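S.K.: What would the 3D arrangement of this be:
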Amino acid sequence: MQPHVIIGHHPELGIVAADCSKSAAVVGLLERLGFIAVPRKAVYVLREVDRNPTARTRSAVARLRDEGLKVQTDWLYDPLRHYA
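M.R.: As a prediction, this is how the structure comes out:
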């Protein structure tokens, strides 16, 4: 099954999320979790990267999964691989 959302690190943009589902509900969740659309790109970038971006991204991944979405992410951002 293809993921609804893919989250990872982009070399120029930083932490980004791609909405593979093309769902307005997913877009709304991403925005509430601190991601904003990048004009002319098919990704959303995490805002305020000076505020503990790794922990915030792990939290976003957990929240998206709690909503029943399949999320593919880099190892660093997967809350199931990190215990804090």
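S.K.: contacts, neighbours, all on C-alpha from now
M.R.: OK.
S.K.: Which residue ranges of this structure form strands?
M.R.: Assigned by DSSP state E, the chain shows strands spanning 5-10, 14-19, 35-37, 44-46, 71-73.
S.K.: List of residues touching stretch 46-57?
M.R.: By C-alpha atoms under 8 Å, 6 or more residues apart in numbering, the surrounding residues in contact with stretch 46-57 are 14, 15, 16, 17, 34, 35, 36, 76, 77.
S.K.: Compare these and tell me which has the most neighbours.
M.R.: Comparing the contacts of stretch 46-57 by number of neighbours (other C-alpha atoms under 10 Å), residue 17 comes first, having 26 neighbours.
S.K.: Not counting sequence-adjacent ones, nearest residue to that residue?
M.R.: Nearest non-adjacent residue to residue 17, counting by C-alpha to C-alpha, 6 or more residues apart in numbering: residue 7, 4.3 Å away.
S.K.: Wait, the one you found touches residue 14, no?
M.R.: No. Under the criterion of C-alpha atoms under 8 Å, residue 7 makes no contact with residue 14, lying 10.5 Å away.
S.K.: Also this sequence, please, to line up against the first:
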Amino acid sequence: MQNRIEASTSSELPHLYIGTHPTYGFVAASGRPLTEHLKTWLLERVMFEPVPGTDLHRLTEPSQDGIRRARQAVSDIRNLGIRVQADYVLDPLLTPDLSGAAPGMAHNERLVRIARAATAHTARRPAPSAVTLASPAPAATPRLQTASRSPSGRSR
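M.R.: Next up is the predicted model:
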């Protein structure tokens, strides 16, 4: 019976671990033995690259929206049927996606900045002067001079 429990527990172990590393940033390591080829192929598809001298893979350019990209990688790998254990912040099943709230606020702030810029007065566009609504005097309408026509209807 104990063999049966160990077998079921070992089959539930994750294939990959994804978390943070103090030196390499967002990293992935294999939990259950995956072939090196499969692990490399899978992780390169979600923008992880091998770290030389270790069995780790790190997220490429983690400074460019790294948390969102690592969370997306966890989700994409799970959609392929691979079991992944991720840090709390990187696990989309455990923590809500907070990136949706920030762009909305940033979008509103951007609209406020645009509105302020549109109403601001600059050296190129001075403040409008006081406008009087007096009606201008009617100007004489110019008359069009028509050329005399020949009897055939053509002009000379």
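S.K.: In structure 2, which helix is the longest?
M.R.: Ranked by residue count, the top helix of structure 2 under DSSP state H comes out as helix 101-119.
S.K.: how far does that helix sit from the chain's center?
M.R.: Relative to its parent chain, helix 101-119 of structure 2 has a centroid offset of 17 Å by C-alpha atoms, centre = their mean, to the nearest Å.
S.K.: ok, now stretch 11-19 of structure 1?
M.R.: Using C-alpha atoms, centre = their mean, the offset of stretch 11-19 of structure 1 from its chain centre is 8 Å.
S.K.: same thing with stretch 76-85 of structure 2?
M.R.: That offset, for stretch 76-85 of structure 2, works out to 22 Å (C-alpha atoms, centre = their mean).
S.K.: And the contacts of stretch 46-57 of structure 1, which two are furthest apart?
M.R.: The largest separation in those, counting by C-alpha to C-alpha, is between 36 and 76 at 20.8 Å.
S.K.: circling back: and the residue nearest to residue 17 of structure 1, what pairs with it in structure 2?
M.R.: Alignment note (TM-score structural alignment): residue 7 of structure 1 maps to residue 18 of structure 2.
S.K.: Return the residues in contact with its match.
M.R.: Each residue near residue 18 of structure 2 by C-alpha under 8 Å, 6+ apart is listed here: 26, 27, 28, 29, 74, 84, 85, 86, 87, 90.
S.K.: Looking at the residues you listed, which is nearest residue 113 of structure 2?
M.R.: Of all those, residue 113 of structure 2 sits closest to residue 90, with 32.6 Å by C-alpha to C-alpha.
S.K.: That closest one pairs with which position in structure 1?
M.R.: Here residue 90 of structure 2 is matched to residue 77 in structure 1, going by TM-score structural alignment.
S.K.: that older thread, kindly reformat the contacts of residue 18 of structure 2 as JSON lines containing distance to residue 104 of structure 2.
M.R.: Putting these into JSON lines (distance: C-alpha to C-alpha, whole Å) gives the following:
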{"residue": "26", "distance to residue 104 of structure 2": "26"}
{"residue": "27", "distance to residue 104 of structure 2": "29"}
{"residue": "28", "distance to residue 104 of structure 2": "31"}
{"residue": "29", "distance to residue 104 of structure 2": "34"}
{"residue": "74", "distance to residue 104 of structure 2": "24"}
{"residue": "84", "distance to residue 104 of structure 2": "30"}
{"residue": "85", "distance to residue 104 of structure 2": "30"}
{"residue": "86", "distance to residue 104 of structure 2": "27"}
{"residue": "87", "distance to residue 104 of structure 2": "26"}
{"residue": "90", "distance to residue 104 of structure 2": "21"}
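S.K.: Lovely, talk soon.
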